[in-house]
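S.K.: here is a sequence with its predicted model. Questions after.
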Amino acid sequence: MSPTPRRVSTSTAVLPADGRRQNLSLVLQTLRRLGPTSRAQLAREVGVTKVTMSDLVAELIGEGRVRDVGTAEQAGPGKPATLVDLDRTGLLTVAVDLSVPARLQAAVLDVTGEVLHREERPTTADAAAGRGLDPAVVADLARSVLASAAHPVLGIGIGTPGLVGPGGTVRTAPNLGWTDVPLRDLVAGATGVPVLVTNDSDAATQAELSASPGSQDLVLVQVGRGVGCGVVSGGRLVRGAHHAAGEIGHVTVGTDGGETCSCGRQGCLETWLSVPRLRAALDTGHDPAAPDGPVDVGGHRLAVAIAPLVAALDLSEVVLAGPPDLLEPVVPVVARSLSERLLPSLDTPLTVRLATFPEDIVLRGAAALVLWDRLGVV
């Protein structure tokens, strides 16, 4: 199951043990935000006494999460303050991205989201076409990357296309040829490390939230093997009754048929818009942005699919995640088609844009979910 990062409510009563865990998480979050910081400043930021903060920092140092990093510059008299910071070498994660059609990729990341080591595995033609990816290949890739980590890792996060159940089982992923694959248990058994499995669009959405903390109400559309989206309302990622919120790729768009999808039906959104479709247009020498080309048609169909969602939840942003060279021309098409279908905003117009940092967005999001689950750090 992938955890849902949430804001801390200072008005909610907690048990002493829960309060201590919350404060430890707040210390880690503050250090991640500020960098090297004195205990006194940490106490002010978190809202505890200096004595309590010294105790919290000592515990985190003992766990290998935090370390002393020297003294602050002293402008006046008195003893200079000792600075502490995250022990970044001891806060590593492994993330796996299964969203790219031609290859699987995995990486070791530090607490800031920087990729320290990366490995890729090309997929077979059958797997790339959605006719079956052997889950053992994913477990082997995770095990290989884990072995490259210079220090123990906190856990492994996996972003995968498809519908992921609470227990880390991929219930269905037509683009991988999977039904009821117990991916979390398979990878955990192969590596001996805690594993989280989440939908790739949810992972990408979490990465975008980390990169754009001011975004509170948005839909992020992840374009890869197919199309999926993550929905954020009031700063929270929407999961849905069956953990299937955002599964728009296999929604039939229009009544005019279309190509047969990997799920067996005709006219699914991802038969109109996907990385393989856009790449194929480029490879054959066609201009994908030409009228009635893949960009024009795909962007229009995407707008048709998400317009009711944008209107129902009063979202302020539509974010496209995927290869920027392919998706940049899609942005104005989606913006124009949405404007034709939605009432104009009386305040701030709807924004349609590319993801803030599209590079490695699924990897960074999967790693962020591990940090939240293991440390309470977002």
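M.R.: Good, I have the coordinates.
S.K.: going forward, measure contacts between C-alpha atoms and count neighbours the same way
M.R.: Noted.
S.K.: so where do the helices sit in the stretch 251-378 of the chain?
M.R.: Here the stretch 251-378 of the chain has its helices, by DSSP state H, counting those that start in this stretch, at 269-272, 275-283, 294-313, 324-327, 330-339, 361-375.
S.K.: here comes the other one, which I'd like you to weigh against the first:
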Amino acid sequence: MSDVSIGRGSAADLFQLLRDGAPHTRAEIAKSTGLARSTVASRVDALMDMQLIVPVESGASTGGRPPSQFALNPQAKVVVAADLGATHATVAIADLAGSILAQHTDPIAIADGPEPVLGWLIDSARALLRDLKRTRADVAAMGIGLPGPVEFSTGRPVNPPIMPGWDNFDVRGWIRDHFDVRVLVDNDVNISALGERAVAWPDVDDLVFVKVATGIGCGIVSDGHLRRGARGSAGDIGHTRVSRGSAAACSCGNTGCLEALASGSAIARELGVANGSAVIDLVKSGDLAAIQAVRQAGRDIGEILATSVSLLNPSVIAIGGSMARVGEHLIAGVREVVYSRSMPLATEQLIITQSAAGAQAAVLGAATLAAEHALSPTGISEAFALA
């Protein structure tokens, strides 16, 4: 068994210096850590035995033999990523860099309950692993996004309004009974924020991702960290009161909520069409009533986000979810209100834009969540305990 115990100078601890994917030499590592070269050499050998790092092209020589360099091997393990939405579900296999290797999507209703939905997830993940000629032993962790509040420390949904049968369900425990791997469960908007940041804004430490679909919510990255709140409900802006909506009844039992006025289903009701997809079709066909309704929904969202801008001072607000496909009409409404109601200092360099990750944001975020754990000292020790 290789030395992967956590602690100063352990292989798992030293590996954190190599996670950036850039080549490093033993001498550079010794200088950075202050460890003896013999200690560094043994730890590097342990990581190479586990195939977590691999040799890369030698660095420039300063005389004598060119120094050997090593870098992260993202193929050493894989992670399972799942985006479980209200009416669809996607499962993917990704490498340790978060790159998707294979994925599968089916029309699955979250209201079917936890066991049927999670059973589909397990079956689909196993099928993808077989296609990739990978086994359960290759899986370092699993990340799952759910369309409702999640207590991240336990992985249990908390009073999710559109998920009957899921409240306080032990998602992590059920998965591990059927697929023994470390499982991380979070709200789908939170993981979408991680996915959006990974794809488009890796150097931005303050970002808000807004999902506008059947519901409305946002994921908050502040000072480089995802902010979940005490019980996982941070960013639940869909149930914040909007000034013009005093009579609009919301599924949460209150009236005047943003979700009751500006979600895809709310706009569809206003226009007398079946769903948000029909609204998108009308907007793309140039229907004036639909364009005006979407623009007003953007203003309503902007009203809430203006307060968020003052509170959080983000650099970027990315608008995602299915309704983002209406394009600039929704975003124009958001910008109109945010830029007019927020302080100039907060908006001077603020970018409000359509999500770059699009429909992939959540599954990419789930992969990022799982890979981040897999590459942590704890994750390395778990995944390679039998190496």
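M.R.: Perfect, I can see it now. Computed from a predicted structure; not experimentally measured.
S.K.: residue in the second structure paired with Thr160 of the first structure?
M.R.: Aligned counterpart of Thr160 of the first structure in the second structure: Leu146 (TM-score structural alignment).
S.K.: burial check on that match, number of neighbours?
M.R.: The burial count assigned to Leu146 of the second structure is 26, neighbours taken as other CA atoms under 10 Å.
S.K.: my guess is it meets Leu84, correct?
M.R.: Yes: under the criterion of CA atoms under 8 Å, Leu146 of the second structure makes contact with Leu84 at 5.3 Å.
S.K.: shared neighbours of these two, anything?
M.R.: Asp188 (CA atoms under 8 Å, 6 or more residues apart in numbering).
S.K.: alignment lookup: Met53 of the first structure to the second structure.
M.R.: In the second structure, Met53 of the first structure lands on Val40 (TM-score structural alignment).
S.K.: what's the answer for Thr179 of the first structure, then?
M.R.: Under TM-score structural alignment, Thr179 of the first structure pairs with Asp167 in the second structure.
S.K.: same question for Val231 of the first structure.
M.R.: Under the alignment (TM-score structural alignment), Val231 of the first structure pairs with Ile220 in the second structure.
S.K.: residues in contact with that match?
M.R.: Ile220 of the second structure touches 190, 193, 206-209, 226-228, 234-235, counting by CA under 8 Å, 6+ apart.
S.K.: counterpart of His373 of the second structure in the first structure?
M.R.: Using TM-score structural alignment, His373 of the second structure pairs with Asp373 in the first structure.
S.K.: how many residues are close by its match?
M.R.: 18.
S.K.: now the end-to-end length of stretch 243-259 of the first structure.
M.R.: 28 Å (CA to CA, to the nearest Å).
S.K.: and the match of Val231 of the first structure, that's in a strand?
M.R.: Yes: assessed by DSSP: H, G, I helix; E, B strand; the rest coil, Ile220 of the second structure belongs to a strand.
S.K.: please report how far it lies from Asp300 of the second structure.
M.R.: Relative to Asp300 of the second structure, Ile220 of the second structure is positioned 19 Å away (CA to CA).
S.K.: again, but for Asp177 of the second structure
M.R.: From Asp177 of the second structure to Asp300 of the second structure the distance is 44 Å (CA to CA).
S.K.: for the host helix or strand of Arg172 of the second structure, give me the average deviation versus the first structure.
M.R.: According to DSSP states H and E, Arg172 of the second structure maps onto helix 171-178. Relative to the matching residues in the first structure, helix 171-178 of the second structure has an average distance of 1.9 Å after the fit, by mean CA distance after the TM-score superposition for the first structure.
S.K.: and the helix or strand following that helix, how far from the chain's centre?
M.R.: Sequence order places strand 183-187 as the next helix or strand after helix 171-178 of the second structure, per DSSP H and E. A distance of 10 Å separates the centroid of the chain from that of strand 183-187 of the second structure, by CA atoms, centre = their mean, to the nearest Å.
S.K.: kindly report the same for stretch 220-237 of the first structure.
M.R.: 9 Å.
S.K.: who has more neighbours, Asp177 and Asp300 of the second structure?
M.R.: Asp300 (24 against 9).
S.K.: wait, what's in contact with the more buried one?
M.R.: For Asp300 of the second structure, the contacting residues are 242, 258, 261-262, 333-334, by CA under 8 Å, 6+ apart.
S.K.: give me the neighbour count for Gly264 of the first structure.
M.R.: The local packing of Gly264 of the first structure (other CA under 10 Å) involves 11 other residues.
S.K.: most neighbours out of the contacts of Asp300 of the second structure, which is it?
M.R.: Ala262 (31 neighbours).
S.K.: show me the contacts for the residue located most distally from the centre of the first structure.
M.R.: Computed with CA atoms, centre = their mean, the residue of the first structure farthest from its C-alpha average is Pro77, at 47.0 Å. Not one residue lies near Pro77 of the first structure by CA under 8 Å, 6+ apart.
S.K.: what does Asp325 of the first structure give?
M.R.: By CA under 8 Å, 6+ apart, the contact list for Asp325 of the first structure is empty.
S.K.: and it, what pairs with it in the second structure?
M.R.: Looks like Asp325 of the first structure aligns to Arg325 there (TM-score structural alignment).
S.K.: sweet, I'm off.
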